[in-house]
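Asker: Quick one: sequence and predicted model below, then my questions.
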Amino acid sequence: MVNDKVLGIILGGGQGSRLYPLTKDRSKPAVPIAGKYRLVDIPISNCINSDIKRMYVLTQFNSASLNKHITNTYHFSFFSSAFVDVLAAEQTINSDQWFQGTADAVRQSMHHFLQNDFEYALILSGDQLYQMDFNDMINKHRESGAEISIATYPVNAKDATSFGLLKTNDEDVITSFIEKPGEELLPNWTSDVGENMKAQGRDYLASMGIYIFNRELLIKLMDNPDTNDFGKEIIPQAIENHKTLSYQYEGYWEDIGNIDSFFEANLGLTDDVPEFNLYDAKSVYTRARVLPTSKFAGSILNKAVIGDGCIIHAEKIERCVIGIRSRIGKNSLISNTYMMGNDYYETLEEVAKNKIDIMMGIGDRCYIHNCIIDKNCRIGDDVRINGGTHIENVETDTYMVKDGIVVIKKDATIPKGTIIG
């Protein structure tokens, strides 16, 4: 099987400042999504579903929770060569620096990769939401005799300046590449993306940050210590001398780069037919938990995704994703909210013993709108959080407002009667 010759390399990204405060205490790939998963589960699941079962996840910021999640989640047969390993930036004889970019992360980790027998390296981002069977891309890479393949995605003019754009010939071989061009350059970078994409105004081919490299070429390219980034340096330089193929993808794909895109991607799961479909034969894998079913009392639910083990007495929950072990009190109204849930249960005995005034979860008679509630938060009774564009960006010890979205920080306590917005 050809996929026995493929090694998956998942880039965990940098500090994740655009996803702050969700990345205050965890790396980007460890950020919880959809009420029960973490972002890193997406590329790992895509690999497993494509029969690629040897993977490294590269990270350097707050990697403890990521390491714990992967260790507790991805167990393969003792007799199998399959693995998912986290590689954090480390000092070696050759380098005493942290990763300086995507290519430098791969370069500094090459000594680990080369301990494996592989012909192709599949390099993925750890902060994208999509479902792709990599088999077709790998087969086209092999059949075309390419040395590099790049997954590409048609985008519109508004989004084009945020991506690396490319142009191809009639055989889908990439002939030119530019990283994040200015608006004045866009007229020269339209591509033949197909009639369906053109009808949607998606005239530009953007790099998805998903690459296939032949082993020997990757080794050769990593010998140059002056190139730190795939998009800015490696790809533009390589296409001149090495056959580089464009693999056009037209399914759902979201680059989870900031709070707004993260928020909308999660709430999009509540749509009748979500673009990112979790209800599919191709599973998204995550940590297996032994949790009870969720239970409700007197609640109206409309377009709600509810995780396992929740206890909910809310009056109404609308267009919300409610994570595992969540608790919501009586007469509360929750809308347009992603509540990540809790890492553990708080028993009534613990509450009494520790004289806990505000339990984990959302209290009674609360109104929560346009909000992200991180893990293990305590929101007291009669709290009103009304997110929206009428609120200015601000940060406090317990919450942050970013583009109208109120983000309650992990482990925060919001006192009874608090009004935000």
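Answerer: Right, received. Where do you want to start?

Asker: contacts, neighbours, all on C-alpha from now
Answerer: Noted.

Asker: In three-state terms, how would residue 205 be classified?
Answerer: Of the three states, residue 205 takes strand under DSSP: H, G, I helix; E, B strand; the rest coil.

Asker: for it, what are its contacts?
Answerer: If you count contacts by CA atoms under 8 Å, 6 or more residues apart in numbering, residue 205 has them with 152-155, 165-167, 190-191, 193.

Asker: alright, now check it against this:
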Amino acid sequence: MPTLKDVLAIIMGGGKGVRLHPLTAFRAKPAIPIAGKYRLIDIPISNCINSGIARISVLTQFNSVSLNRHVSRTYRFDSFHSGYVEILAAEQTTGSNDWYEGTADAVRKQLLQIQSASPSDVLILAGDHLYRMDYSKMVEYHWANDADITVGVIPINGEEVDRFGVLKRGDDGRIISFCEKPKTPAAQSAMVSYPDRNCCYLGSMGIYIFRAGILATILNDNPDFDDFGKDIIPYAVGNLSVFSYEFDGYWRDIGTIRSFYDTNLELTRHDAAFSFYDPQGPIYTHARFLPGSILEDTNLQDVLLGEGCLIKHASISHSVVGIRSQIGRNCVITDSIMMGADYYDSPNHHQPIGIGENCYIQGAIIDKNVSIGPGSVIKSFPRGINDDFGTWAVQDGIVVIPKNTVIPAGTVIEPGMTAKQLGLPG
């Protein structure tokens, strides 16, 4: 009987992350900061460590420098521990000149390295979800059912059904049908699992456990299978023993700017459904030796505050304020995410990193190392509006200021501005 030491976890580094642009302009999706001090990749790695799965490989390709740096600096096991967290970067070889073409193709191209670890089973994870899960329970369920593949699933409602792989299962938990992102009413109604519930569908979490030999056979015998959800799982349901493992805890897919924004702001509430600290399952991240934050005559309400911040005479509500954030006098910030900074000194010195005095910011995401000049105003746009203005963007009405951007003093970004004010032609 295998043990957890025989399980290898594979965390997908994600694709180009178009739906999270411009946060993904300079980084991979799993490297995006969350909750003021963490990165998304910290979630699956921490879950693995807390579950007793200590052999972890992260597959990376797009904009992977910051992700690789964070993983290599943060997750170092000592020489007396058999576990590891390693980076498997996309590469061109004598056998293949192509980059990763999908989730399954990424695993196929790293199959030699995976097999060299001699795992009994392979746990496939995404790097852009927020949740706390004990994978050991899913692994034990997988073994107890003698399954070839086990898919982690969660109840979802009708509004979300076209964004997920949706499945139906038998009374024994075996998956009997699977549909990737059903669009039509007929396809959706055919996949209802719980007619008497609001969350009446079962959606795939993008978490899979494969018998290692089964995974290798599928990938080698089907070179045109590039994606787990679109290709491998539908094929496996009709040909192999595929079971579902239902998860009943908190889980969020951070796949869009809107979901990233809403999830972060949920965390600011005192009764938030998810906490980053649990004595039985803490979320780990890079250790930074920063001082406590200094707040001078400042009013905070429902604020998630990182360490090393300096805030003077400000009013902040329903917002996330990341590490090393500097906020000037008489600023009002609400319903916003400020990711903070990688350092304190400004590279140009004429306008320091952070938010200058007398600024009003509402409904915005301020990426790292941004400098916003004094007297600037930023307000959210109506939902559904999307546009890119170069130094800033609007995604589903949320104003996003990209990393390292300098916003001049007195800048105004708000709905109802003219094309000329917005920097548009005509």
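Answerer: Perfect, thanks for sending it. Everything quoted here is computed from the prediction, not taken from an experiment.

Asker: Tabulate the contacts of residue 205 of structure 1 (a markdown table), appending neighbour count, distance to residue 43 of structure 1 and secondary structure.
Answerer: Converted to a markdown table, the contacts of residue 205 of structure 1 look like this (neighbours: other CA atoms under 10 Å; distance: CA to CA, whole Å; DSSP: H, G, I helix; E, B strand; the rest coil):
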| residue | neighbour count | distance to residue 43 of structure 1 | secondary structure |
| --- | --- | --- | --- |
| 152 | 23 | 16 | strand |
| 153 | 24 | 17 | strand |
| 154 | 26 | 20 | strand |
| 155 | 24 | 21 | strand |
| 165 | 27 | 22 | strand |
| 166 | 22 | 23 | strand |
| 167 | 20 | 26 | strand |
| 190 | 19 | 29 | coil |
| 191 | 18 | 27 | coil |
| 193 | 17 | 25 | coil |
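
Asker: for the residues you listed, which one is nearest residue 380 of structure 1?
Answerer: Nearest to residue 380 of structure 1 out of those is residue 155 (CA to CA; 43.5 Å).

Asker: quick one, what contacts the closest one?
Answerer: Residue 155 of structure 1 makes contacts with 201-206, as judged by CA under 8 Å, 6+ apart.

Asker: buried subset of these?
Answerer: Taking 16 or more other CA atoms under 10 Å as the criterion, what is buried in the contacts of residue 155 of structure 1 is 202-206.

Asker: quick one: stretch 379-387 of structure 1 aligns where in structure 2?
Answerer: When stretch 379-387 of structure 1 is aligned against structure 2 using TM-score structural alignment, it corresponds to residues 372-380.

Asker: Please enumerate the helices of the stretch 101-250 of structure 1.
Answerer: According to DSSP state H, counting those that start in this stretch, the stretch 101-250 of structure 1 carries its helices in the segments 102-113, 134-144, 157-160, 195-199, 215-221, 235-238.

Asker: quick one, which of those is nearest to residue 335 of structure 1?
Answerer: helix 157-160 (28.4 Å).

Asker: Hmm, residue 403 and residue 260 of structure 1 touching each other?
Answerer: Yes - taking CA atoms under 8 Å as the contact criterion, residue 260 of structure 1 and residue 403 are neighbours in contact, 7.2 Å apart.

Asker: what's the neighbour count on whatever residue of structure 2 lines up with residue 266 of structure 1?
Answerer: In structure 2, the residue matched to residue 266 of structure 1 (TM-score structural alignment) is residue 264. In terms of burial, residue 264 of structure 2 registers 21 neighbours under the definition other CA atoms under 10 Å.

Asker: Distance of the residue most central in space within structure 1 relative to residue 135 of structure 1?
Answerer: The geometric centre of structure 1, computed from its C-alpha atoms, lies nearest to residue 127 (CA atoms, centre = their mean), at 2.9 Å. Distance, residue 127 of structure 1 to residue 135 of structure 1, by CA to CA, to the nearest Å: 21 Å.

Asker: How about residue 154 of structure 1?
Answerer: 20 Å.

Asker: what do you get for residue 349 of structure 1?
Answerer: In this view, residue 349 of structure 1 and residue 135 of structure 1 are 52 Å apart by CA to CA.

Asker: In terms of neighbours, single out the busier of these two.
Answerer: More crowded of residue 349 of structure 1 and residue 135, by other CA under 10 Å: residue 135, with 16 against 9.

Asker: which non-adjacent residue is nearest the more buried one?
Answerer: In space, and not counting its chain neighbours, residue 135 of structure 1 is closest to residue 50: 5.9 Å by CA to CA, 6 or more residues apart in numbering.

Asker: which residue lines up with the one you found in structure 2?
Answerer: Aligned counterpart of residue 50 of structure 1 in structure 2: residue 51 (TM-score structural alignment).

Asker: Does that match touch residue 134 like I think?
Answerer: Yes - assessed by CA under 8 Å, residue 51 of structure 2 is found in contact with residue 134 at 5.1 Å.
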